[in-house]
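In: starting from these lines, generate the structure:
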Amino acid sequence: MPGRVFLTTPVSRIAESLGLSAEMGDDPPRWNIQPGQEVAVLTPDGLIRMRWGMIPVGRVNARGRPVMETIINARSETVFDKSAFDGVGFAAVPVNGWYEWTGKARRKTAWRIRPADGGLLWFAAITDTWAAPGGRQVPQVATVTCAPNADVQDIHHRMAVILEAADLPAWLEGDTDTRRSLSRPWPEGRLVIEPADDVDWQAP
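Out: This next block holds a predicted model:
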């Protein structure tokens, strides 16, 4: 499941492809986007910046206990049913790919996963707003995961739910049954997996 992603396509080009205005402005290519940082997010209101990672203040589990850990990824098998996700919004995160690691601690191998056609991937996501100290409102996002496809299963037991561009409106504004039907592994053969030893993992 994605814990680091990268986005090298300019946001203005993404906005243009969607028929939207590029009000966010462009960033330099970002090869190592980490949880806690801002990412571009497509919502029903357009492209905006959100913090990756949902601080679940006020959210409780089925037993009524507070959810304590920051939510980076939400499982598609439970996101539509768990009380901790009541009232979330739905969005999509554009990326050019993500990273996974295999091997033992201190001897791990980093892998880059990207689309074979070199284009964008749209990660299904959920959103909410954290009321931070001082009254600041922080929009935040978590990606949605599912079982891996055959391309990914040898390096991780989960992968992001990836949406076709044509299915974005259905995820953003469809009903629960429609979103469930879209929460499936990406078709095999459409991803490339390669070593990612050229990334500075200490860099922000």
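In: contacts, neighbours, all on C-alpha from now
Out: Fine.
In: would you map the strands across the chain?
Out: All strands of the chain, identified by DSSP state E, fall at 5-7, 30-33, 38-43, 46-52, 73-75, 89-95, 97-102, 109-115, 121-131, 137-146, 159-160, 162-163, 191-195.
In: ranking those by burial, who's on top?
Out: strand 159-160 (a mean of 26; mean count of other CA atoms under 10 Å).
In: just checking, what packs against that strand?
Out: The contact analysis (3 or more CA pairs under 8 Å, 6 or more residues apart in numbering; DSSP states H and E) places strand 159-160 against strand 137-146.
In: could you rerun that using 10 Å?
Out: strand 73-75, strand 97-102, strand 121-131, strand 137-146 (3 or more CA pairs under 10 Å, 6 or more residues apart in numbering; DSSP states H and E).
In: coming back round to it: now tabulate the strands of the chain in JSON lines and tack on distance to Gly174.
Out: Formatted as JSON lines, those follow (distance: least, CA to CA, whole Å):
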{"stretch": "strand 5-7", "distance to Gly174": "26"}
{"stretch": "strand 30-33", "distance to Gly174": "29"}
{"stretch": "strand 38-43", "distance to Gly174": "13"}
{"stretch": "strand 46-52", "distance to Gly174": "16"}
{"stretch": "strand 73-75", "distance to Gly174": "18"}
{"stretch": "strand 89-95", "distance to Gly174": "9"}
{"stretch": "strand 97-102", "distance to Gly174": "25"}
{"stretch": "strand 109-115", "distance to Gly174": "26"}
{"stretch": "strand 121-131", "distance to Gly174": "13"}
{"stretch": "strand 137-146", "distance to Gly174": "16"}
{"stretch": "strand 159-160", "distance to Gly174": "19"}
{"stretch": "strand 162-163", "distance to Gly174": "13"}
{"stretch": "strand 191-195", "distance to Gly174": "27"}
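In: can you say which of the ones you listed is nearest to Glu23?
Out: strand 46-52 (8.1 Å; CA to CA).
In: what about the closest residue to Thr176 other than its chain neighbours, neighbour count?
Out: Leaving aside its sequence neighbours, Thr176 sits nearest to Phe80 (CA to CA, 6 or more residues apart in numbering; 7.1 Å). Phe80: 17 surrounding residues under other CA atoms under 10 Å.
In: excluding chain neighbours, what is closest to Pro29?
Out: Per CA to CA, 6+ apart, closest to Pro29 is Thr8, 4.2 Å.
In: could you do Lys108 as well?
Out: Closest to Lys108 by CA to CA, 6+ apart is Thr102, at 5.4 Å.
In: tell me how far that neighbour lies from Glu77.
Out: 25 Å (CA to CA, to the nearest Å).
In: tell me the contacts of the closest residue to Ala203 other than its chain neighbours?
Out: Excluding the flanking residues, the one nearest Ala203 by CA to CA, 6+ apart is Asn32, at 7.4 Å. Contacts for Asn32 were tallied using CA atoms under 10 Å, 6 or more residues apart in numbering; they are 3-7, 98-99, 199-204.
In: here's the other one to compare against:
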Amino acid sequence: MCGRFEQSETPRYYADALSAHISKQLKTLGDNSPSYNVAPGQRPWMIMLHSGELLFIGMNWGYRTPKEAAEKKKPWICARVEKSRTGSYFRHMFSEGRVIIPSGGWYEWSLENGKKQPWYITRRANAPIFMAGLTNFRPDVEQTVETGFVIVTEDSGAGMVDIHDRRPVVLEPEDALAWMNPDTPVEEAAQIAQTRSISTEQFVWWKVDRAVNRVDPNNNGKHLLVPINESA
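Out: Coordinates of the predicted model:
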């Protein structure tokens, strides 16, 4: 379902991949640093299309209602594409808060000899990953509730790495822009998310070091993506 992901490139890199080359189309709100091990509760970039401009916003990964926050419940980090449009929980976000979470890849886990073994999943092509997301954040609006985003997931069929039945909805640049566009009708956005996600065959995955399992600001480097040598 994507419990961690990598986001190590610059906003300009992701914007160029979306064919947003004009500098006035790119704004960043807040500071951010490259991360090879983004975890829930951290604040990676999310991309929002607002007034014709790409906004890169450092935003908390996770969402909960004010009632859940008061009860100190754990935030949701993902939303099922099948229910996010019509279900009462995420419906308001699907209408006004469609965003993209840029990445190079994400992690999944298998259980081996009683231990959690991480795998890194990325595109076969040398291209970024644009994950569909939803947020309750609204630009230019003063908000008194917690704001955050969730990643939209779909059924992964046989499963990536054959270990999990859910995976992020990953879109090509053209579909990512249409998904973010507030002028895209909700019905069309739903069709994009449900039918245009990049197929499993366009991804590759490999085992990586169990250091990924540890969430630590000092445990955040490119070495986390290196395939482990199982024969060593």
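In: fetch the TM-score of the aligned pair.
Out: These two chains, once laid on top of each other, score a TM-score of 0.82 by TM-score structural alignment, normalised by the length of the first structure; 194 aligned residues with a CA RMSD of 2.8 Å.
In: returning to what we had before: out of the helices and strands packed on strand 159-160 of the first structure, which is closest to Ala160 of the first structure?
Out: Using CA to CA, those put strand 137-146 closest to Ala160 of the first structure, at 4.2 Å.
In: isn't the residue nearest to Lys108 of the first structure right next to His157, touching?
Out: No: the pair Thr102 of the first structure and His157 does not pass the contact test of CA atoms under 10 Å, sitting 11.3 Å apart.
In: alignment lookup: Val57 of the first structure to the second structure.
Out: Val57 of the first structure maps onto Pro66 in the second structure, with residues paired by TM-score structural alignment.
In: do you know how far the residue lying closest to its match once chain neighbours are set aside is from Tyr63 of the second structure?
Out: The shortest distance from Pro66 of the second structure to any non-neighbouring residue, by CA to CA, 6+ apart, is to Val145 (6.4 Å). Using CA to CA, Val145 of the second structure is found at 10 Å from Tyr63 of the second structure.
In: cool, Gly3 of the second structure as well?
Out: Remark: distance between Gly3 of the second structure and Tyr63 of the second structure (CA to CA) = 14 Å.
In: out of the helices and strands packed on strand 159-160 of the first structure, which gets nearest to Pro169 of the first structure?
Out: strand 121-131 (11.4 Å).
In: how far off centre is the closest one?
Out: 7 Å (CA atoms, centre = their mean, to the nearest Å).
In: how about stretch 194-204 of the first structure?
Out: Using CA atoms, centre = their mean, the offset of stretch 194-204 of the first structure from its chain centre is 19 Å.
In: which residues does that stretch contact?
Out: Contacts of stretch 194-204 of the first structure (CA under 10 Å, 6+ apart): 4, 30-34, 37, 99-101, 109-114.
In: farthest pair within the residues you listed?
Out: Maximum distance among the contacts of stretch 194-204 of the first structure (CA to CA): 23.5 Å, for Gln37 and Thr109.
In: any idea how far Gln140 of the first structure is from the equivalent of Ile57 of the second structure over in the first structure?
Out: Alignment note (TM-score structural alignment): Ile57 of the second structure maps to Ile48 of the first structure. From Ile48 of the first structure over to Gln140 of the first structure the distance is 11 Å, taken as CA to CA.
In: between the two, what contacts are shared?
Out: Common neighbours of Ile48 of the first structure and Gln140 (criterion: CA under 10 Å, 6+ apart): Glu38, Val39, Val41.
In: list just the nearest of those to Leu163 of the first structure.
Out: Closest to Leu163 of the first structure, out of all of these and judged by CA to CA, is Val41, at 13.5 Å.
In: which residue packs closest to the spatially most central residue of the first structure, ignoring adjacent ones?
Out: For the first structure, Thr143 is the residue whose C-alpha lies nearest the centre (CA atoms, centre = their mean; 3.4 Å). Counting by CA to CA, 6+ apart, Ala125 is the residue found nearest to Thr143 of the first structure once chain neighbours are left out, at 4.1 Å.
In: show me what contacts the one you found?
Out: Going by CA under 10 Å, 6+ apart, Ala125 of the first structure touches 41-43, 72-74, 76, 88-93, 141-145, 160-162, 171-172.
In: would you list the shared contacts of Ile48 and Gln140 of the first structure in CSV and tack on distance to Ile14 of the first structure?
Out: Output for those, formatted as CSV (distance: CA to CA, whole Å):
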residue, distance to Ile14 of the first structure
Glu38, 17
Val39, 13
Val41, 11
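In: could you single out the nearest of these to Met68 of the first structure?
Out: For those, the nearest to Met68 of the first structure is Glu38 (21.0 Å; CA to CA).
In: please pull up the equivalent of the closest one in the second structure.
Out: Checking with TM-score structural alignment, Glu38 of the first structure has Arg43 as its match.
In: now do Asp86 of the first structure
Out: Per TM-score structural alignment, Asp86 of the first structure is aligned with Arg91.
In: list the contacts of its match.
Out: With the criterion set at CA under 10 Å, 6+ apart, Arg91 of the second structure makes contact with Lys83, Ser84, Arg85, Gly97, Leu134.
In: the same query, at a cut-off of 8 Å, please.
Out: Ser84, Arg85 (CA atoms under 8 Å, 6 or more residues apart in numbering).
In: that one and Ser84 of the second structure, how far apart?
Out: With CA to CA as the criterion, Arg91 of the second structure and Ser84 of the second structure are 6 Å apart.
In: cool, and Trp45 of the second structure?
Out: Between Trp45 of the second structure and Ser84 of the second structure the distance is 21 Å, computed by CA to CA.
In: then Val186 of the second structure?
Out: Distance of Val186 of the second structure to Ser84 of the second structure, given as CA to CA: 11 Å.
In: ok, the two, which is more surrounded?
Out: Ser84 (21 against 16).
In: the more buried one touches Phe94, doesn't it?
Out: Yes: if you go by CA atoms under 8 Å, Ser84 of the second structure and Phe94 touch, sitting 6.7 Å apart.
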